[in-house]
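1. this one's sequence-less:
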């Protein structure tokens, strides 16, 4: 489901600025959180090395800065409980769009804690430490993420631009999930595949919407009509005992 949500979000951004990394992280964070999946936005330095030329360029600094409403920096979304990460706006960086690899959704693999020098296997990592690295290879390009300090990450999340946008991010997230679930039930294989995922809240949402008609309001909200009432996804009652939604960090 993280892959499906991320690629759908990225596809909707065609023709728009690619550097909406904060928008992507917050929207996907709320979307995955609605499915009960824990996420955390993390600021990160981004360095890309071209193996063909040996050239190396810093695409985002380790310490991000706000210039008015523009962020000079980059952030990715991590899924601590799964040892995975998402970079929905990877293609903003030089050479990436030409490779047509789309957004990055991957596993963190083994991690070297720069503070202790201790190596941990990917499955045992709960949260990547400050200064920890994630590497990604696309064609001849090697992308190295170095996670910034928690203080630098907080400077992004706590900024008024982000705080004031939280209701919009959450609204966009509900619409994103609704569109994806509406698409899923039109296929023969995705419902079966998603039932095999370890996300009980997702299964409960799929049961709740069933074949309910989906419509869009003039304002762009996706609504499911259940028992004669048109509702947003987060307004649909789920059975008692269903795992709760998780707020993004």
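-> Great, that's in hand. The model shown is predicted, which means the values in this text are computed figures rather than measured ones. Numbering: from 1, shown residues only.
2. going by C-alpha atoms from here, please, whenever you check contacts or count neighbours.
-> OK.
3. what residue is smack in the middle of this protein?
-> Nearest to the mean C-alpha position of the chain, by Cα atoms, centre = their mean, lies residue 28 at 4.0 Å.
4. list the contacts of it.
-> 5-6, 173 (Cα atoms under 8 Å, 6 or more residues apart in numbering).
5. let me know the closest of those to residue 191.
-> Comparing the contacts of residue 28 against residue 191 with Cα to Cα places residue 5 closest, at 14.5 Å.
6. structure B:
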């Protein structure tokens, strides 16, 4: 296996666009995240924000040109990546109220979330309960936010109209809180759906049918993040310093391990076998 590619931070040729490959429907297309954005995150993001900021932007790089309204696919793939890095994450349905600054009326998206055959009529984000953050990587699909970057929001929120501020001990998702976020041209209000709505969203046959594909794409996304963290000593030190024990363990074990990506887009790291001979292994197969 070739030596690990210690390239300057850039989008590696690892993960393929997120499955499943469904018939294309009319809708907006996800735009590219500038390469300079990834480089800035790797160079300057604080240790506790580094993986939380990098993974959504890295995901968007991989799926540039894909349909923008596949929020469940995005959340399931990102969730698999975060969970592999030891950062608990779960897709969660939301109601999103967008109020433009131009004085036009506000629009509510995602009300009454439900499946209609293989189409999800609603919107979802990825919720990181231990870190009080949520991620909306398909925000660009809405008319008011075309061209917007992935949103990584902290749950500074209201509950039943009462301003709560930053209270990470409260569970924004299970409390059906409303997180308020400012963007350049509008205000966003994300109201978490109920546990029952989240269970119905994830119980759909289509979700189960593509579970393995989402897991594999998430594994490649997490593997790419490890390779990028290890590409620069200062970035590696910051990644190790974050409050993520599992990520630190992975970096300690794999930062200097040779790695490569095959023709199917699967990253493998060279790992010592039981007899002492090293063999290429997928991230989720490595016994750590």
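-> Cool, the structure landed. As the structure is a prediction and not an experimental result, all values here were calculated from the model.
7. if we can go back for a sec, weed out the non-buried ones from the contacts of residue 28 of the first structure.
-> Burial by neighbour count, 16 or more other Cα atoms under 10 Å: within these this picks out 5-6, 173.
8. so what corresponds to residue 193 of the second structure in the first structure?
-> Aligned counterpart of residue 193 of the second structure in the first structure: residue 148 (TM-score structural alignment).
9. mind checking how far its match is from residue 236 of the first structure?
-> 38 Å (Cα to Cα, to the nearest Å).
10. okay if I get the buried ones among the contacts of residue 28 of the first structure as CSV plus secondary structure?
-> Shown next, in CSV, are these (DSSP: H, G, I helix; E, B strand; the rest coil):
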residue, secondary structure
5, helix
6, helix
173, helix
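11. so where's the longest strand in the first structure?
-> strand 40-50 (DSSP state E).
12. show me what contacts residue 237 of the second structure?
-> Contacts of residue 237 of the second structure by Cα under 8 Å, 6+ apart: none found.
13. revised request: answer the last question for residue 8 of the first structure.
-> 176, 180.
14. double-check that it belongs to a strand.
-> No - using three-state DSSP, the assignment for residue 8 of the first structure is helix, not a strand.
15. tell me how far it lies from residue 155 of the first structure.
-> Taking Cα to Cα, one finds residue 8 of the first structure at 28 Å from residue 155 of the first structure.
16. between the contacts of residue 28 of the first structure, which is nearest residue 223 of the first structure?
-> When the contacts of residue 28 of the first structure are compared against residue 223 of the first structure (criterion: Cα to Cα), the nearest one is residue 173, at 13.0 Å.
17. just tell me what that closest one corresponds to in the second structure.
-> Checking TM-score structural alignment: residue 173 of the first structure goes with residue 218.
18. where do the helices sit along the first structure?
-> Remark: helices assigned in the first structure by DSSP state H are 2-11, 21-34, 96-99, 150-157, 160-184, 190-195, 200-209.
19. how about those helices, which one is nearest residue 106 of the first structure?
-> Among the helices of the first structure, helix 2-11 sits nearest to residue 106 of the first structure (Cα to Cα), with 9.0 Å.
20. tell me, that closest one lands on which residues of the second structure?
-> Using TM-score structural alignment, helix 2-11 of the first structure pairs with 52-61 in the second structure.
21. what lines up with residue 94 of the first structure in the second structure?
-> By TM-score structural alignment, residue 94 of the first structure lines up with residue 143.
22. how many neighbours does its match have?
-> If you count neighbours by other Cα atoms under 10 Å, residue 143 of the second structure ends up with 11.
23. cool, and residue 181 of the second structure?
-> For residue 181 of the second structure, using other Cα under 10 Å, the count is 18.
24. repeat for residue 40 of the second structure
-> 12.
25. and the gap between it and residue 53 of the second structure?
-> 11 Å.
26. next one: residue 283 of the second structure
-> For residue 283 of the second structure relative to residue 53 of the second structure (Cα to Cα), the value is 21 Å.
27. thanks again, I'm all set now.
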